[in-house]
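A.B. asks: I'll drop the sequence and a predicted model, then ask my questions.
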Amino acid sequence: EIKTEVSSIKGVQRPIPGMKVTGVHGETVKTEIPEGKATREGMKQREAAAKKLPPRQVQVIGGKTVRATPLVQNIAQKKGISLENIQGTGPRGLITKKDLEDYLALSGGEPTQAKGAFSAHQLAVARSLTRSKQEIPHFYLKCRCFADALLAWREKNRLGDGGKVSIDTLIIYVVARALGEFPLINSSFIENRPVLHKGIHVGFAVAAGEELYAPVIRDANTKDAKKIDAEVKKLSSKARSGKLDPRDVSGGTFTVTNLGMYPVDEFCAIINLPQAGILAVGRIGKTLDIDENGGMHIRSVCTITGSFDHRIVNGAQGAAFMQKIKDLMEGGL
C-alpha cells in the first residue's frame, strides 16, 4: 500500500479511487479501481452486489477464500483445476465462467492441481513441522545399539495369543524410563524458559495411507511393555481406520518414530512442537562385532538418532540421554 502526503494530512480528503495523485517523492500514483468506476455511487453499487453473494459461492482452498459461481465450481472440479490460481473479475473477486474460460485458454486447458490434494490434517502437519524447523534450533546425536537382548526379550515374553510385542512398544517403554531420569528433555520451551511436564506421555508416529499421526501413550513410564503394546495396537488401528479422537493425539511430551520396517538404516526427525525432542530408529540389521578380546560375533544392531531443542538441552545432556537409552536397549529391559 502506498501512502501519499495528501492522504496523511489531517482534514484533507483522501483521493477517490481512479484519481491520479502525487506521491511523497513526486511520482504519480494511480489508485486501484479504474477510472469510470470510481464514483461513490458506483462503489456503493459494487458493495451492495457483493453482500448479495450466496454462501455457496464461497470456498476456502488452501487457507485462501475463493469466490466462484456454482457452475464454475462444478466445471473446475471436473477438470481438476484449482480456482485459487484464477483472478475473478466479478463482485469481490467472484470467478465467473468467462474468467474460467479465459484461464483455460491461456493454460491450454491443462489442470493446475494434482488430484489428491492435501487434506486438512496433512496441511496442519505441514504447517506444524515448518514452524518447528523455523523456531527450534535442532541438533542431532546418533549412536549404534546392539538389539540382541531386546529381540531375545521379545521372543521370550510372548503375548497370550502367541504374538510378539511390537518394536514400537519396546522403544516407547525404553524412552519413557529414560525420560524419568532426564526431566528437562520431557519439557517445553514456553515464554523463554523450559516448563517441565508432570506426566511422561510418549507419542509414536503412525503412517495411515497419505496421513501421518502421532498417537500418545499417556503415563508410559508407569506401564509395563505388554500394557503399552495393547495401547499401541489399539491406537494404530484407530489411526489407520481414521477413528482417532483428539485426545488420542494430544498432550504428548516426547515422540518416537520408527522406520525399521523399511531399508532405512538411520534418519533425523523433526521435533513435534512444543516438545523438546524426538527419537528416530532405523532398521535392525546384522553386523560383525569384534569384542575386546578379538573375538568375532554376529550381532543385531540398529542406529538411533535423537533430535533435541538446543534452547533446552545441551550436547552433554543429550548425549547422556542417548547413553541411557542404549544401556536400556542393550540390557534387555
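C.D. replies: Received, thanks.

A.B. asks: please make it C-alpha for all contacts and neighbour counts, starting now.
C.D. replies: Noted.

A.B. asks: can you show me the helices along the protein?
C.D. replies: In order along the chain, the chain carries the following helices (DSSP state H): 5-8, 40-51, 70-79, 97-107, 120-135, 148-156, 167-181, 225-240, 315-330.

A.B. asks: put this beside the first:
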Amino acid sequence: MAVEIIMPKLGMSMKEGTIVEWHKAKGESVKKGEPVVSISSEKIENEVEAPADGELIGVSAEVDEVVAVGKPIGFIGEPGEQVPDPESGGAAGETKPEKETAPEQTRQALKPESPPPAAGKKRASPAAKKLARQKGIDIETVVGTGPGGRVTKEDVLQAAEKGTGTEVSPQTVSVPAQTETSQAAGGASSQEPVKKELKGIRKVIADRMHDSIRNTAQLTIMKHADVTKLMAFRKELNTDLATDEESVKVSVTDLLARAVTKALLEHPNMNSALKEGTIYEYGHIHLGIAAANDKGLVVPVLFNVQDQSLKDISAAIRSLGEKARDGSLSSEEMAGSTFTVTNLGASGISFFTPVLNPPETGILGVGATEETLAFSEKGDVVAKKKLPLSLTFDHRVVDGEPASRFLNTVIAYLEHPYRLLI
C-alpha cells in the first residue's frame, strides 16, 4: 500500500510550505530516512526524508508549488503500484469518468514541460551544494557515496580534506559573448534580460522590508565609537580564556550584544514596539542578530539576553550563527525579537541605514573598524580604532534626543569595556 509523503510543520506558525527541489524522480527507488524532497517556509529550508522503503510512484506537488501543512506532496509504493486518489481512496484514474479527466488533460497539455536535467549533472543534497560553494569546490568533481551516486555533505568534506575538486573563484564572472547582431547595433547588447521570479525567501524579505519602510517613520543617526580599549580588552580576555577547557573565544559581536543589552536596560523606550496605537515597553530583551546565508538575510534571536552572561551570549551567538549558515534555524528561533543588531563590517562598509525589523522600535547597524590617527591629551599623535555605528529608530515612538542618548550609552560601554562584565 502506498505511503504518503506529507508536507511537514517546521514551526508552530507554519501553515504552508513551498516545494524547492525533488531529489528523486518518479520511478526511482528510495530508502526510509533518505532525503527525497526539499521544502521551504518563509526563511526556513529543510529536507523531507522518505517515510518508507520503496519507489517514488507519484508526485502531487511540483517545484515552487505551495502546499498546506499535512497535505500529501508525493507517494512511495511498490513498482507499478497506482498513485492513490485523495478523494476516492482508490488508485488514480480507476473510476473517474472521461468528462472529468478531460480538463485535467487539457491543463497538462498547456503546462510547459520542465527541462530535462543536464546530461551527467551530479545529484547532490542542498547541504552538500552549500558546503561545496563555501569550500570553493566544483560539485561535479566530487565522488558521491549516497544512494544512486548522490553527493552528500560528508563527500564534500572528504574532497576538501584531500584537496580535490576545482576551485571556483568568486571573482570570476561569466560574460556572454557579443553576437554579430549586437555588434552591428553599435555594441548594444540585444540579448534578453534574465528574468527571475520574486518568490520564496527573497519575496518574504522584499515584502517585510517594503512594509517596514511604508508603515514606519524611520530616521538614522550615526556616530563613531572609539574601540581602541575594547580591542585590547578582547585580546586580553581571549588570552585568558584560551586556558578554559571549553575554549571560549569572545567576538566583537558578542561584546556589542552585551553593550546593547545593558544600554536597553537603561533606555527601555528603545526596547519597545508600536502596535495598533499602543506603545509596548518590554520587560525582557530578545535580541535579534542579523546573519546572511546563501538564501538571504535571517535574524536569529537571543531570548532573555538580559539574564545572560557574556560567556552565555558568546555561546548562543556562535550556535545560532552556525544554524543560520547551514539553513537549520527553526521559525521559533527567528521570531519575537525586541531589538536587532546588524553587522556589515565584514563587507568593509562603514555607515549605512539599516531598515527596521517591524514591529521593533530600533535597529543598530555596525560597520567595519577603522584605523585612524588622533591627538592625545598631551598633544601626541596616537593610533585609534573607530567603529561606525548607525542607529535607525521609529520616530513615531522615540524622538532624536532620547535615541541619541541610547546610542551614546552603547558607545560608553564599548569605550569602557570592563563595565561590560559588571
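C.D. replies: Yep, that arrived. Worth saying up front: this structure is predicted, and the values here are computed from it rather than measured.

A.B. asks: after superposition, what is the TM-score?
C.D. replies: Superposed pair, TM-score by TM-score structural alignment, normalised by the length of structure 1: 0.67. Supporting alignment: 244 aligned residues with a CA RMSD of 2.8 Å.

A.B. asks: and residue 254 of structure 1, which of the helices of structure 1 is closest to it?
C.D. replies: Each of the helices of structure 1 was scored for nearness to residue 254 of structure 1 using CA to CA, and the closest is helix 167-181 (8.7 Å).

A.B. asks: point out the most buried one among the helices of structure 1.
C.D. replies: Ranked by mean neighbour count under mean count of other CA atoms under 10 Å, the helices of structure 1 are led by helix 167-181, which reaches a mean of 21.

A.B. asks: in the stretch 101-250 of structure 2, which spans are strands?
C.D. replies: Chain-ordered strands for the stretch 101-250 of structure 2, with DSSP state E, counting those that start in this stretch as the definition, fall at 218-226.

A.B. asks: next, name the residue at the spatial heart of structure 2.
C.D. replies: The residue at the geometric middle of structure 2, judged as the C-alpha nearest the mean C-alpha position with CA atoms, centre = their mean, is residue 298 (4.0 Å).

A.B. asks: just put the helices of structure 1 in a markdown table and tack on distance to residue 196 of structure 1.
C.D. replies: Supplementary listing: the helices of structure 1 in a markdown table, determined by distance: least, CA to CA, whole Å:
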| stretch | distance to residue 196 of structure 1 |
| --- | --- |
| helix 5-8 | 50 |
| helix 40-51 | 50 |
| helix 70-79 | 49 |
| helix 97-107 | 54 |
| helix 120-135 | 19 |
| helix 148-156 | 30 |
| helix 167-181 | 11 |
| helix 225-240 | 23 |
| helix 315-330 | 15 |
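
A.B. asks: quick one: closest of these to residue 187 of structure 1.
C.D. replies: Distances from residue 187 of structure 1 to each of the helices of structure 1 were compared by CA to CA, and the smallest falls on helix 167-181, at 9.9 Å.

A.B. asks: the closest one aligns to what range in structure 2?
C.D. replies: Alignment note (TM-score structural alignment): helix 167-181 of structure 1 is matched to residues 252-266 of structure 2.

A.B. asks: re the thing from before, the residue nearest to the centre of structure 2 touches residue 291, doesn't it?
C.D. replies: Yes: the criterion here is CA atoms under 8 Å, and residue 298 of structure 2 meets it with residue 291 at 5.4 Å.

A.B. asks: residues shared between the contacts of these two?
C.D. replies: Jointly contacting residue 298 of structure 2 and residue 291 under the rule CA atoms under 8 Å, 6 or more residues apart in numbering are residue 324.

A.B. asks: and the lengthiest strand in structure 1, what's buried?
C.D. replies: In structure 1, taking DSSP state E as the definition, the longest strand is strand 296-309. Within strand 296-309 of structure 1, the residues that qualify as buried by neighbour count (16 or more other CA atoms under 10 Å) are 300-309.

A.B. asks: next one: stretch 294-304 of structure 2
C.D. replies: In stretch 294-304 of structure 2, residues buried by neighbour count (16+ other CA under 10 Å) are 298-303.

A.B. asks: any idea which of the helices of structure 1 gets closest to residue 113 of structure 1?
C.D. replies: Between residue 113 of structure 1 and the helices of structure 1, the shortest gap by CA to CA is with helix 70-79, which sits at 9.4 Å.

A.B. asks: just give me how far that closest one sits from the chain centre.
C.D. replies: Going by CA atoms, centre = their mean, to the nearest Å, the spacing between the C-alpha centre of helix 70-79 of structure 1 and its chain's C-alpha centre is 30 Å.

A.B. asks: one more: stretch 378-397 of structure 2?
C.D. replies: Computed by CA atoms, centre = their mean, the separation of stretch 378-397 of structure 2 from the middle of its chain amounts to 28 Å.

A.B. asks: what's the answer for stretch 408-421 of structure 2, then?
C.D. replies: In terms of CA atoms, centre = their mean, the gap separating the centre of stretch 408-421 of structure 2 from the centre of its chain is 30 Å.

A.B. asks: could you do stretch 188-198 of structure 1 as well?
C.D. replies: Put simply, stretch 188-198 of structure 1 sits 21 Å off its chain's centre (CA atoms, centre = their mean).

A.B. asks: what residues sit buried inside it?
C.D. replies: 188-189, 194, 197.

A.B. asks: now do the same contact list for the residue nearest to the centre of structure 2.
C.D. replies: 43, 290-292, 324, 334.

A.B. asks: dump the residues you listed to a markdown table, plus distance to residue 399 of structure 2.
C.D. replies: Supplementary listing: the contacts of residue 298 of structure 2 in a markdown table, determined by distance: CA to CA, whole Å:
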| residue | distance to residue 399 of structure 2 |
| --- | --- |
| 43 | 33 |
| 290 | 25 |
| 291 | 28 |
| 292 | 30 |
| 324 | 34 |
| 334 | 28 |
